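Trainee: Output the structure for:
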Amino acid sequence: MFQMIPAVIQFPDLSPILFELDLGPIHFALHWYALAYIGGFLIGWLLIMRALKTPRLWPNDTPPMDRSAFEDLLTWLILGVIVGGRLGYVLFYKPGYYLSHPIEIPMVWQGGMAFHGGFIGVVIAAALWGRKHKVPLGSLADMLAMATPPGLMLGRIANFVNAELWGKPWDGPWAVIFPGDAAQACATLSAPCARHPSQLYEAGMEGLILGSLLLVMVWGFRAFKRPGLVAGVFFAGYGLSRFIVEFFRQADGQFITATNPNGAVFAGMQMGQLLSLPMILIGVFFAVRALRGPRPA
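Mentor: Predicted coordinates for the structure are as follows:
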């Protein structure tokens, strides 16, 4: 009798570097992850510019800012993403290590960014900017929420290309055999183990599905006329997507021990799930409050 061999996918031979130039003392390398950040900001910028040029989408048919003001805001947001994302990774995932190696905290080129930290950084930067320029925070949050999913999708695809943040071992039809650290983590097994391509799950749920829903809300149902609604759906949608995907995603190594192989940090939840719960609750709160507000004309 023949033994059935699970159908798995060998990880494609992809380099984390798109291209590099070596001109003597000058060396430049463009990583896919950096390209994902650039592409995410560019697509988000185009979406917001289009929305600001369409007055009928906004309350009282009046956009909350002009183009020049948004370009100023963009600088604040970039700083919020970088600083918040890095500090979030340091505080949420490796506080002990960076307490012992504080000089490495600003070394973002070595890797280590947390979405939840970047999210908090963007919220703080946008709130400070909006208060300074007297821009309604509800409309500002809606605008940024609409523009965020493309960057999330590209970032998760870059995670897949980099063979990082992979999923738990699995023998299903689209399981992937990842190289590098993923293969080493399977060294105790009798054969190379395949895993869930959880990065692509996240790209689909947080980026494609959630982003499409928000665009339909904005352009099909003019959800911007209820300030806070789009932001609320984004918060809840991202939190729920991340909570679900964490069931298939390998927990971060620093949380996995012999007595805690699933990497749970509280009540059986992984760190990503624990950090997503407040997003879900906050999102539901803002969405319900927006829907209970005055009906737009």
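
Trainee: contacts, neighbours, all on C-alpha from now
Mentor: Fine.

Trainee: mind listing the helices for the protein?
Mentor: With DSSP state H as the definition, the chain shows helices at residue ranges 32-52, 67-92, 95-100, 115-133, 137-147, 149-161, 181-185, 198-202, 210-215, 221, 229-245, 271-292.

Trainee: From Gly253, how far off is the residue lying closest to Gly155 once chain neighbours are set aside?
Mentor: Excluding its sequence neighbours, the residue lying closest to Gly155 (CA to CA, 6 or more residues apart in numbering) is Ala36, at 5.2 Å. Applying CA to CA, to the nearest Å, one obtains 25 Å for the distance of Ala36 from Gly253.

Trainee: So between these two, which is more surrounded?
Mentor: Taking other CA atoms under 10 Å, Ala36 and Gly253 do not tie; Ala36 has more neighbours (21 against 12).

Trainee: hang on, the more buried one packs against Leu154?
Mentor: Yes. Taking CA atoms under 8 Å as the definition, Ala36 is a contact partner of Leu154 at 5.1 Å.

Trainee: one more to put side by side:
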Amino acid sequence: MPEIILGTLRIPTFFLVISLSLSFLLVYLSKRVDQFGKERKFTFDLAILIMVAAFLGGRLMHVFYEEWDYYFKAPIQILYFWNGGFVFFGGMIASWLAAWSFCRLRKKSFTEWADFFTPLLSLSHALGRLGCFFAGCCYGSTCFLPWAVETRHPTALYMVLGELIIFVYLLFAEKRVRPKGQLFMMWVFLHSCLRFYVEFFRADFRGDFYNLPLLGRLSISQLICLGFVLISAAYIILSSESLKKLYNRRPS
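Mentor: Presented below is the predicted three-dimensional model:
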């Protein structure tokens, strides 16, 4: 159901879900601000910057990586974002860079704020994939399992379920004392593992594929996931060791 038709009005389902999701996420963010005693103005300034950067980064990666030949011939179509065309990793990387730059400019700890926003990253991704499901994009390969949708893997729903599980886990995980940035890297690790696995069931355009020893044929998204898995795992391990050393140095 890519559109909801009300008379002559056509509402893209994806953007309807995204709009409702953003409204919910902003309310939830406001509650987290009160819960953790954060500076409200800076929090929402950062949140808006993240959303804008994610939108632009996701759109530009789609334009330059997935459909450059098409947009080169019809550049005005780049502005027609309501017709679809976003790449998650483009938005993720752009929002990280924007958030890091903004925190550095305001002399705030990026890792501390990344941890604060981490549960929202997982929840927002789950809600975004729900929009993908209704729009019919990011579809899966053919299958005949009981939960198949028109004999295809409901890959968007796999991501929704996986991210909701990660979200609940992160809410419990953030209650423990952790080194700055570790909670954020836990989401990066878990999300990348989830995305790497779900990619095997995707049947839409995946870009170039690469044959790797032991791993087999992988998409560019899976290679990015592998990179994030290695980086996040290393950060989690090293930061945990640093915390242990700090506790060991304390006088008993």
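
Trainee: TM between them?
Mentor: Counting by TM-score structural alignment, normalised by the length of the second structure, the TM-score of this superposition works out to 0.85. Behind it: 242 aligned residues with a CA RMSD of 2.4 Å.

Trainee: circling back to that earlier point, corresponding residue for the residue nearest to Gly155 of the first structure in the second structure?
Mentor: With TM-score structural alignment as the matching criterion, the partner of Ala36 of the first structure in the second structure is Val17.

Trainee: Tell me who's in contact with its match.
Mentor: Applying CA atoms under 8 Å, 6 or more residues apart in numbering, we find Val17 of the second structure in contact with 127-128, 130-131.

Trainee: any idea how far Gln222 of the second structure is from it?
Mentor: 26 Å.

Trainee: One more: Met186 of the second structure?
Mentor: In this view, Met186 of the second structure and Gln222 of the second structure are 18 Å apart by CA to CA.

Trainee: number of nearby residues for Val135 of the first structure?
Mentor: For Val135 of the first structure, the number of neighbouring residues by other CA under 10 Å comes to 15.

Trainee: What of Arg131 of the first structure?
Mentor: That count, for Arg131 of the first structure with other CA under 10 Å as the rule, works out to 11.

Trainee: try Ala53 of the second structure
Mentor: The criterion is other CA under 10 Å. On that basis, Ala53 of the second structure has 22 neighbouring residues.

Trainee: Give me the nearest residue to it, chain neighbours excluded.
Mentor: Nearest in space to Ala53 of the second structure, with sequence neighbours left out and distances taken as CA to CA, 6+ apart, is Ser95 at 4.9 Å.

Trainee: what's the neighbour count on the corresponding residue of the first structure for that neighbour?
Mentor: Under the alignment (TM-score structural alignment), Ser95 of the second structure pairs with Val122 in the first structure. Val122 of the first structure sits with 24 neighbouring residues when counted by other CA under 10 Å.

Trainee: In the first structure, what sits opposite Met61 of the second structure in the alignment?
Mentor: Alignment of Met61 of the second structure against the first structure is given by TM-score structural alignment, with Gly88 as its counterpart.

Trainee: In contact with the aligned residue in the second structure for Met153 of the first structure: list those residues for me.
Mentor: When the two structures are superposed using TM-score structural alignment, Met153 of the first structure falls opposite Ala126 in the second structure. With contact set as CA under 8 Å, 6+ apart, Ala126 of the second structure has these partners: 159-164.

Trainee: Just flag the most distant two among those.
Mentor: Of all pairs drawn from the contacts of Ala126 of the second structure, the widest gap by CA to CA lies between Met159 and Leu164 and measures 8.4 Å.

Trainee: more neighbours, the two?
Mentor: Here Met159 of the second structure and Leu164 are set side by side on neighbour count (other CA under 10 Å), and the busier one is Met159, at 24 against 18.

Trainee: Distance check, Leu30 of the first structure against Ala297 of the first structure.
Mentor: Applying CA to CA, one obtains 48 Å for the distance of Leu30 of the first structure from Ala297 of the first structure.

Trainee: just Ser276 of the first structure next, same as before
Mentor: If you measure Ser276 of the first structure against Ala297 of the first structure using CA to CA, the figure is 34 Å.

Trainee: Compare these two (neighbour count), which wins?
Mentor: Applying other CA under 10 Å to Ser276 of the first structure and Ala297 shows that Ser276 carries more neighbours, namely 22 against 7.

Trainee: The more buried one touches Glu246, doesn't it?
Mentor: No. Judged on CA under 8 Å, Ser276 of the first structure makes no contact with Glu246 at a distance of 10.1 Å.

Trainee: count of neighbours near Pro173 of the first structure?
Mentor: Close neighbours of Pro173 of the first structure, defined as other CA under 10 Å, add up to 11.

Trainee: That one -> the second structure?
Mentor: Counting by TM-score structural alignment, Pro173 of the first structure lines up with Pro146 in the second structure.

Trainee: can you tell me which residues contact that match?
Mentor: Contacts for Pro146 of the second structure were tallied using CA under 8 Å, 6+ apart; there are none.

Trainee: Now do the contacts for the residue nearest to Ala53 of the second structure.
Mentor: Neighbouring residues of Ser95 of the second structure by CA under 8 Å, 6+ apart: 49-54, 57.

Trainee: How about the residue sitting nearest the centre point of the first structure, nearest residue that isn't a chain neighbour?
Mentor: In the first structure, the residue lying closest to the centroid (CA atoms, centre = their mean) is Leu152, at 4.3 Å. Nearest residue to Leu152 of the first structure in three dimensions, chain neighbours excluded: Gly207, at 5.5 Å (CA to CA, 6+ apart).

Trainee: roughly how far apart are the one you found and Ala185 of the first structure?
Mentor: Counting by CA to CA, the separation of Gly207 of the first structure from Ala185 of the first structure is 28 Å.

Trainee: Counting neighbours around each, name which of the two comes out higher.
Mentor: With other CA under 10 Å as the criterion, Gly207 of the first structure and Ala185 differ in neighbour count, and Gly207 comes out ahead with 24 against 14.

Trainee: just checking, what residue in the first structure corresponds to Leu190 of the second structure?
Mentor: Structural alignment (TM-score structural alignment) places Leu190 of the second structure against Gly237 in the first structure.

Trainee: what's around its match, how many residues?
Mentor: Per other CA under 10 Å, the neighbour tally for Gly237 of the first structure reads 24.

Trainee: For it, give its distance to Ala114 of the first structure.
Mentor: The separation that Gly237 of the first structure has from Ala114 of the first structure, given CA to CA, amounts to 18 Å.
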